[in-house]
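Asker: Structural data only, the sequence is not supplied:
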């Protein structure tokens, strides 16, 4: 599906786009799943590792009232197939895939908002002048080595837990507030707000992500210390982020002195679920 940013989009089902990117082994085809709706200036939404585009569901319709919103399943996550054999899951390769998707959809240079891994990718797109504005929610890359090891260890533990639980057990846990707390309290401060269906779907997305281990491997040496200049940048951090501690936001501000640093009171690592209205306002304010 290819569409221009000037037209209105009421599509809320998941579509896919295929295009070529350069890899160490030459040009290879990539397919990326996405959901698109709304009208106005284009806004690209990027989820975190082990998640999927439905992470943005709590804010998607709010944003689509003002923007042509495109929520993406990153390669190897959600409904997007793995990258071609031999293509690394590093920043340059995934940025190339996102650039190819934007070209295929005819959106040019979009506003970009990302969470966690998606926040790091959003900042990289901004640094490469491939974004009009950047909103990074608890972005990766501003950790100390000890903080990175802690976060990666927690993520690997979550992945292992998702793989060990049979589907009936996941479904049973998701039906109670206590079960949703057990499954998702690492990333949400208010896990009871998440629907049982959403918790099942994201647990399966974590379990089945083909790009998970390779993305973690590629992230071991990532430290983002570059300034992102010439465009509006907001870094927002949940005060109850248990995965990437909010002091990392202070490091982000040192690296990017002109960026706006915003506290998200009472929000966890994936704040879109904890306070949709606040997160949507932060994204829209940045993109204005």
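Answerer: Thanks, I have it. What you see is a predicted model, and the numbers here were worked out from it, not measured in a lab.
Asker: going forward, measure contacts and count neighbours with C-alpha atoms only.
Answerer: Will do.
Asker: isn't residue 13 right up against residue 37?
Answerer: No: Residue 13 lies out of contact with residue 37 (CA atoms under 8 Å); the separation is 9.1 Å.
Asker: next up, a second structure to put side by side with the first:
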């Protein structure tokens, strides 16, 4: 992997081919994509970014705008700084919601989403989501003193990551520790984003390919939301991820790579079609 290049957001660019921007979920960091990035980079130029207030990016500074508008502007500025003209985008959770917003705003040529946020039933279900992240951040904060020892073993990693993935024990100890510390550091941004949460209710031009994939064992954005997404986005390709949790990249590498490559296997608008080996 190439070294980090910092512009608007901390990021990495890996591989060659059509550009595919990967956006992580709330409280996570760009390293969430590491299990799949090398495989993707055989076919795409992959751009991994840290969202504001996450990873190594600058803090998320609240202003008077809705949070989705703030994140849209940051994404658009980052595309311009990186000389990306309507790239393909893929995102998980909050990143999936950002990808859908980008598609609705005609900023991208395709959007592939893994459990995108915004399809809960109502305020009660949103309270559940909020409670999950309060529990996650609280547990991560309390666990800091013992985290290195806890995450040294596969059962410890599986227990620590159990709400997010079904096979957290497959993470390397240093990756799990980085995720835990990153979650704690992202608490201010997480609170701001959740406070501004609202359902996704926009239309996306059918000419922009959209894929929505959902893990059957998602404990954060419960799998019933896949059905709501199917109704809200009838022109999208809808995919089930059997046995996968909310962050599925470690749960089934082959399946997630396949979904991301197929979802971005379209010519960029204004470009000629390209081949995938």
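Answerer: Sure, I can see it. Computed from a predicted structure; not experimentally measured.
Asker: what's the TM-score here?
Answerer: Laid over one another, the chains give 0.91 as their TM-score (TM-score structural alignment, normalised by the length of structure 2), with 262 aligned residues with a CA RMSD of 1.3 Å.
Asker: ok so, going back, so residue 13 and residue 37 of structure 1 - more neighbours on which side?
Answerer: Taking other CA atoms under 10 Å, residue 13 of structure 1 and residue 37 do not tie; residue 37 has more neighbours (21 against 9).
Asker: Which helix or which strand is home to the more buried one?
Answerer: Following DSSP states H and E, one finds residue 37 of structure 1 within strand 26-37.
Asker: who does that strand touch, helix- and strand-wise?
Answerer: strand 14-23, strand 68-72 (3 or more CA pairs under 8 Å, 6 or more residues apart in numbering; DSSP states H and E).
Asker: in the stretch 151-288 of structure 1, which spans are helices?
Answerer: Assigned by DSSP state H, counting those that start in this stretch, the stretch 151-288 of structure 1 shows helices spanning 167-174, 177-184, 196-208, 212-219, 247-255, 271-274, 276-287.
Asker: Please list the residues outside the fifth one that contact it.
Answerer: Judged by CA atoms under 8 Å, 6 or more residues apart in numbering, the contacts made with helix 247-255 of structure 1 from elsewhere in the structure are 138, 142, 143, 225, 226, 227, 235, 236, 237, 259, 260, 261.
Asker: can you name the residues of structure 2 that that helix overlays?
Answerer: Using TM-score structural alignment, helix 247-255 of structure 1 lines up with residues 224-232 of structure 2.
Asker: how far out from the middle of the chain is the matching stretch?
Answerer: 18 Å (CA atoms, centre = their mean, to the nearest Å).
Asker: Of all the residues in it, which ones are buried?
Answerer: 225, 226, 229, 230, 232 (16 or more other CA atoms under 10 Å).
Asker: With adjacent residues omitted, what lies nearest to the residue mapped onto residue 177 of structure 1 from structure 2?
Answerer: Counting by TM-score structural alignment, residue 177 of structure 1 corresponds to residue 154 in structure 2. Leaving aside its sequence neighbours, residue 154 of structure 2 sits nearest to residue 169 (CA to CA, 6 or more residues apart in numbering; 4.2 Å).
Asker: repeat for residue 71 of structure 1
Answerer: residue 45 (4.6 Å).
Asker: could you check the distance from that neighbour over to residue 133 of structure 1?
Answerer: 12 Å (CA to CA, to the nearest Å).
Asker: who touches both of those two?
Answerer: residue 112.
Asker: contacting residues for the equivalent of residue 226 of structure 1 over in structure 2?
Answerer: By TM-score structural alignment, residue 226 of structure 1 lines up with residue 202 in structure 2. Applying CA under 8 Å, 6+ apart to residue 202 of structure 2 gives the contacts 101, 104.
Asker: and the counterpart of residue 158 of structure 1 in structure 2, how many neighbours does it have?
Answerer: Taking TM-score structural alignment, residue 158 of structure 1 has residue 136 as its aligned residue in structure 2. Per other CA under 10 Å, the neighbour tally for residue 136 of structure 2 reads 19.
Asker: mind listing what residue 136 of structure 2 touches?
Answerer: With the criterion set at CA under 8 Å, 6+ apart, residue 136 of structure 2 makes contact with nothing.
Asker: before we move on, what SS does residue 45 of structure 1 have?
Answerer: Under DSSP: H, G, I helix; E, B strand; the rest coil, residue 45 of structure 1 falls in the strand class.
Asker: Now do the alignment partner in structure 2 of it: how many residues are near it, please.
Answerer: Using TM-score structural alignment as the criterion, residue 45 of structure 1 maps onto residue 22 of structure 2. The number of residues packed near residue 22 of structure 2 is 26, by other CA under 10 Å.
Asker: How about the residue nearest to the spatial centre of structure 1, nearest residue that isn't a chain neighbour?
Answerer: Compute the mean C-alpha point of structure 1, and by CA atoms, centre = their mean the closest residue is residue 47, 1.6 Å away. Leaving aside its sequence neighbours, residue 47 of structure 1 sits nearest to residue 118 (CA to CA, 6+ apart; 4.9 Å).
Asker: For the equivalent of the one you found over in structure 2, what is the enclosing helix or strand?
Answerer: For residue 118 of structure 1, the aligned position in structure 2 is residue 95, judged by TM-score structural alignment. Following DSSP H and E, one finds residue 95 of structure 2 within helix 94-104.
Asker: got the angle for the following helix or strand past that helix vs helix 253-263?
Answerer: Using DSSP H and E, the helix or strand that follows helix 94-104 of structure 2 in sequence is strand 110-114. Interaxial angle, strand 110-114 of structure 2 versus helix 253-263 (axes from the mean of the first three to the mean of the last three CA atoms, to 10 degrees): 160 degrees.
Asker: contact partners of strand 110-114 of structure 2?
Answerer: Against strand 110-114 of structure 2 from outside (CA under 8 Å, 6+ apart): 87-93, 95-97, 99-100, 102-103, 208-215, 246-248, 259-260, 263-264, 266, 268.
Asker: Just tell me the aligned range of it in structure 1.
Answerer: Going by TM-score structural alignment: strand 110-114 of structure 2 matches residues 133-137.
Asker: Provide a list of residues in contact with residue 47 of structure 1.
Answerer: 53, 55, 56, 72, 73, 74, 114, 115, 116, 117, 118, 119 are the contacts of residue 47 of structure 1 under CA under 8 Å, 6+ apart.
Asker: Same list (these) but as TSV, adding distance to residue 95 of structure 1 and neighbour count.
Answerer: Listed next are these as TSV, based on distance: CA to CA, whole Å; neighbours: other CA atoms under 10 Å:
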residue	distance to residue 95 of structure 1	neighbour count
53	17	24
55	20	22
56	20	23
72	13	29
73	13	27
74	10	30
114	13	26
115	15	29
116	15	22
117	12	25
118	11	25
119	12	27
